[in-house]
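**Q** got a sequence here, can you build the structure:
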Amino acid sequence: MRTRGKQPDVPAPDSPWSEIAPGLWMGGHEFRGLSGQLESAVVNRQFDLVQTLLRLPGHGPDHGVEHQVWPIPDGPLDGKQLAGVIRLAEAACEALDGGRTVLVRCFHGYNRSGLVVAHALMRRGRTAESAIRLIRSRRSSWALHNDLFVDYLRAGLPTARLLEELTD
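**A** Next up is the predicted model:
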């Protein structure tokens, strides 16, 4: 499994966030700017709802912007963590249905945010494979490079959650 912590060759994205589907954005906390240098991705009021899977101080959002935080590792998740991912995807879908914009973010905006965004897309009718392809085409070919997260999506997060809870 390739993850940020184990693969120093994973490049930072070229943009702070990317629109995956209308109103549904995926991003991170740092990106490579036009100068080639790493820059902080700071959210102010660009989105109506920000979902954060890795919280770093000083990255926003502004006071008054709805902010849901559910820290999870970029690795194996237990049943409780998977349940939180499912809840975030449900909340993202509800916000989108209400005409709101949503940013789901993690460190680079590849794996953890990809898991939530893919599940939201699947709740809206896409297959796992279609959701993964769309995310990779809109965000980066590095998106969802965590093979375990892809396996979770292919099995279905509710199924993966039940299986994880059986082993807890």
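**Q** from now on I want contacts and neighbour counts done on CA atoms only, so please keep to that.
**A** OK.
**Q** correct me if wrong: Arg105 contacts Leu54.
**A** Yes: applying Cα atoms under 8 Å, one finds Arg105 in contact with Leu54, separated by 7.4 Å.
**Q** these two: who's more crowded?
**A** Applying other Cα atoms under 10 Å to Arg105 and Leu54 shows that Arg105 carries more neighbours, namely 29 against 19.
**Q** which other helices and strands contact the lengthiest helix in the chain?
**A** Secondary structure of the chain per DSSP state H: the longest helix is helix 79-97. Counting contacts by 3 or more Cα pairs under 8 Å, 6 or more residues apart in numbering; DSSP states H and E, helix 79-97 packs against strand 49-52, strand 102-105, helix 112-123, helix 157-167.
**Q** which strands and helices lie in contact with the last one?
**A** Here helix 157-167 is seen to pack against helix 79-97 when contacts are counted using 3+ Cα pairs under 8 Å, 6+ apart.
**Q** thinking again about what came up before, show residues contacting the longest helix of the chain.
**A** 23-24, 49, 51, 68, 70, 72, 101-102, 115-117, 119-120, 123-124, 157-158, 160-165, 168 (Cα atoms under 8 Å, 6 or more residues apart in numbering).
**Q** next, the structure of the following sequence, for comparison with the previous one:
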Amino acid sequence: MLEDPSIERLPPPLRPRASLVLPGGAIPYIHTSIWMGGAHTLQGETIHPAAISASWLVDCAGEMPGPYRAAAAAHLPCVFADLEARFLPSRHILPVVDRLAEAVINPGAAPPAVYIMCSHGMNRSGLVTGLLLRRLGFGADEAIARIRAARRGALSNDSFVDLIRRA
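**A** Here you go, the predicted structure:
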């Protein structure tokens, strides 16, 4: 069968990708790598389900494909909207951040990596990553700088940046 050359081919489906925000061992008491990314992005390293089998996966948009959720050692849904509005982190965001912080500083049970993911790996994953970095002792400016260095264009939501600064 001949194909119509005037019809554009659809790109292959995107695989989730993430960028390293904090390498494991970068600070003495944390051996877990912290990654942030998106289910539908071209930015970052491609993630394969088998590679996250011992890691924790935080899904801030509810868009991570089923094989990734099933492969992770722990799947933590933490879905919320990317809105440019002042609000306090909801009752389900802060407990997830607290649980992550406790896990990564636990020397005997820390996962090798935490993947904090949303749709495109910019704002929702940036907020949760920023709040986690603050819980781990980073100052607001350093947390925001690390996120923006890892993911160009991240944290464009000023409300989320304010939340990280106030954490």
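**Q** what value does the TM-score take for this pair?
**A** After superposition, the two chains reach a TM-score (TM-score structural alignment, normalised by the length of structure 2) of 0.70; 134 aligned residues with a Cα RMSD of 2.4 Å.
**Q** picking up where we left off before, who touches both of Arg105 and Leu54 of structure 1?
**A** Joint contacts of Arg105 of structure 1 and Leu54 (Cα under 8 Å, 6+ apart) do not exist.
**Q** the aligned residue in structure 1 for Ala154 of structure 2: what's it in contact with?
**A** Alignment note (TM-score structural alignment): Ala154 of structure 2 maps to Ala143 of structure 1. Counting by Cα under 8 Å, 6+ apart, Ala143 of structure 1 makes contact with Gly109, Tyr110, Asn111, Gly114, Ile135, Arg136.
**Q** before we move on, back to that, buried subset of the contacts of helix 79-97 of structure 1, written for ChimeraX?
**A** The buried residues among the contacts of helix 79-97 of structure 1 can be selected in ChimeraX (16 or more other Cα atoms under 10 Å) with this line:
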select :23,24,49,51,72,101,102,115,116,117,119,120,157,160,161,164
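**Q** re the thing from before, in the longest helix of structure 1, which residues are buried?
**A** Buried-residue list, helix 79-97 of structure 1, by 16+ other Cα under 10 Å: 79, 81-86, 88-93, 95-96.
**Q** same check, this time on stretch 54-71 of structure 1
**A** Those would be Leu54, Arg55, Gly60, Pro61, Val65, His67, Pro71, for stretch 54-71 of structure 1 by 16+ other Cα under 10 Å.
**Q** widest-spaced pair of the residues you listed?
**A** Greatest spatial distance among these (Cα to Cα): Val65 and Pro71, at 18.4 Å.
**Q** quick one, what contacts the residue nearest to the spatial centre of structure 1?
**A** Centroid-nearest residue in structure 1, with Cα atoms, centre = their mean: Ser113, separated by 0.7 Å. Contacts of Ser113 of structure 1 were listed using Cα under 8 Å, 6+ apart, and they are Met26, Gly27, Leu53, Val104, Arg105, Cys106.
**Q** list the contacts of the aligned partner of Trp56 of structure 2 in structure 1.
**A** With TM-score structural alignment defining the correspondence, Trp56 of structure 2 maps onto Leu49 in structure 1. Counting by Cα under 8 Å, 6+ apart, Leu49 of structure 1 touches Val65, Glu66, His67, Gln68, Ala92, Ala95, Arg100, Thr101, Val102, Leu103.
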